[in-house]
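Q: Below are the sequence and a predicted model for it; my questions follow.
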Amino acid sequence: MTTLRKLRVSAFGVGAVLASTLAVPAVADSSFYSQGSWHFGAGVINVNPKSDNGTVAGADASIGSDTAVSLTAEYFIRDNIGIELLAATPFDHDIALGGSHIGSTKHLPPTLSVNYHFPTKGKFTPFVGLGVNYTTFFEEETPLGTLELDDSFGLAASLGADWQITDHGALRVNVRYMDIDTDASLNGADIGTAEIDPITVGVSYIHRF
């Protein structure tokens, strides 16, 4: 083989390698969010109710924040479009009226959402979601008597992003708004509606199957 031919072959080989390298992104998101795939996530989520929680028993109500373990499952009905279920371990919230602590409650807020993951063709993938939240309250406690908080249905919206770290794993940060209102009663008498309407912030690891 002549020197010139060797140079041509070498140049062709280098060019092929460069072309193949440039053609494939560092992490291909097309398969990560493909139709038929499942994503399971585990992390932590903070539920922070809005500052003005309405008037209950003639006084301004205040609901405290709490952090718990979060679990998510998402099934992709089409590329980049998934149906997600959010679950968590129970949240424990302090309740104050007129600035004085009067009790506490626990709640679970399962939320079903439809998410759209923007096809960025890279490691960073933002998404938006819209769905419905169901919140159930239990273990209400107060020294004033028997406190009951009704379950709640409401809309939920989310905004977040994934940072893909492997072919099957990603780190996720997301923020959600939940419309949560509950009618309260004390010793069987209605005392008002608590408007919780929290903003939640979550961090989790997502694994694709």
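A: Yes, it's here. Residues are numbered from 1 along each chain as shown.
Q: going forward, measure contacts and count neighbours with C-alpha atoms only.
A: Fine.
Q: Kindly provide the distance from the residue positioned nearest the centre of the chain to L159.
A: With the centre of the chain defined as its mean C-alpha position, the nearest residue by C-alpha atoms, centre = their mean is N174, 5.3 Å away. Taking C-alpha to C-alpha, to the nearest Å as the criterion, N174 is separated from L159 by 6 Å.
Q: got it, and I63?
A: For I63, the distance to L159 equals 24 Å [C-alpha to C-alpha].
Q: Please apply the same query to G64.
A: If you go by C-alpha to C-alpha, the gap between G64 and L159 works out to 23 Å.
Q: Please compare the first structure with the one that follows:
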Amino acid sequence: MKAVSAAFALGLMAGAAVSAAHAQSSPWSLHAGVAHVRFSPTVDLSVAGQPVPDAGVRLDANRTAAVEIAYDLDTRWSLRMALGVPPTTTLRTAGSLSALVPPLTGKLGEVKYAPVVPSVTYRLLTEGPVRPYVGLGLNYMKVLATPDGDLAHMDVEDAWGTVLQAGFDVPLNPRWSIFLDARRMRIKTTATGTLTALGGLPVRGEVNLRPTVIFAGLGYRF
């Protein structure tokens, strides 16, 4: 009976060891949490084909739920793919455009967009209580809807951009961790529409969005 009990105990210990080893060696992991998006836009704007000096736009900051799936190529290099629940930002007048309020309301329109961010990261430390990483990648902005404001028939093009990334993981155990991640992006898109309050004059803007994204939450290794 004692031999059976000992064998059973050894079996449990072996199973636990295999489970722990699998948790440590699995190449797949997941980040999930909240992303805060803040824009620093600039715009080259023309109305009826004429440049508008000192024209500007402001975009409201967003918060949205996001996930990132990662696959470790080795102990330092990882491939990542981040996705977010599509947020909506409001475009507002700034610079010389603000002098046109009224007759404009100051709200040019809204943009609902879906971000997709593939990247490659490199871990600076593979052990220890804090494990920082850096990376670079691409950002694809899929425009889903553009409700009108002062700009009627507003259209914003889908766009690709570049991403610089830095963050760190703080392991809580072999599976769970907490993380903080920051990304600086460069995205250029084109927006068009007509200004109803100014007699339907056509508007075209080349917009550099330059968003900064702060992403924080829980990590899990499969």
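A: Okay, I see it. None of these values were measured; they are calculated from a predicted model.
Q: TM-score for the pair, please.
A: Overall, the chain-to-chain superposition scores 0.78 on the TM-score scale (TM-score structural alignment, normalised by the length of the first structure); 177 aligned residues with a C-alpha RMSD of 2.0 Å.
Q: Helices of the first structure, start to end?
A: Remark: helices assigned in the first structure by DSSP state H are 3-23, 29-32.
Q: residue in the second structure matching S185 of the first structure?
A: S185 of the first structure maps onto T192 in the second structure, with residues paired by TM-score structural alignment.
Q: Would you enumerate the residues in contact with the nearest residue to that match once chain neighbours are set aside?
A: Nearest-residue entry for T192 of the second structure: R204, 4.5 Å, with adjacent residues in sequence omitted and distances by C-alpha to C-alpha, 6 or more residues apart in numbering. Shown in contact with R204 of the second structure (C-alpha atoms under 8 Å, 6 or more residues apart in numbering): L45, S46, V47, G49, T190, A191, T192, G193.
Q: thought A42 of the first structure was touching S204?
A: Yes - the pair A42 of the first structure / S204 is scored as a contact, 5.3 Å apart, by C-alpha atoms under 8 Å.
Q: So for these two, which residues contact both of them?
A: Here A42 of the first structure and S204 have S70 as joint contacts, going by C-alpha under 8 Å, 6+ apart.
Q: Could you measure from the alignment partner in the first structure of V170 of the second structure over to S113 of the first structure?
A: V170 of the second structure maps onto W163 in the first structure when the alignment is built from TM-score structural alignment. Using C-alpha to C-alpha, one obtains 20 Å as the distance from W163 of the first structure to S113 of the first structure.
Q: And the longest strand seen in the second structure, what does it pack against?
A: Of all the segments assigned as strand in the second structure under DSSP state E, the longest by residue count is strand 176-195. Counting by 3 or more C-alpha pairs under 8 Å, 6 or more residues apart in numbering; DSSP states H and E, the packing neighbours recorded for strand 176-195 of the second structure are strand 151-156, strand 159-171, strand 201-208, strand 212-221.
Q: With respect to A66 of the second structure, which of these lies nearest?
A: Between A66 of the second structure and these, the shortest gap by C-alpha to C-alpha is with strand 212-221, which sits at 7.9 Å.
Q: which residues in the first structure does the closest one align to?
A: Aligned by TM-score structural alignment, strand 212-221 of the second structure corresponds to residues 199-208 of the first structure.
Q: what's the nearest residue to the aligned partner of F137 of the first structure in the second structure if we skip its chain neighbours?
A: In the second structure, the residue paired with F137 of the first structure according to TM-score structural alignment is V143. Excluding the flanking residues, the one nearest V143 of the second structure by C-alpha to C-alpha, 6+ apart is Y113, at 4.4 Å.
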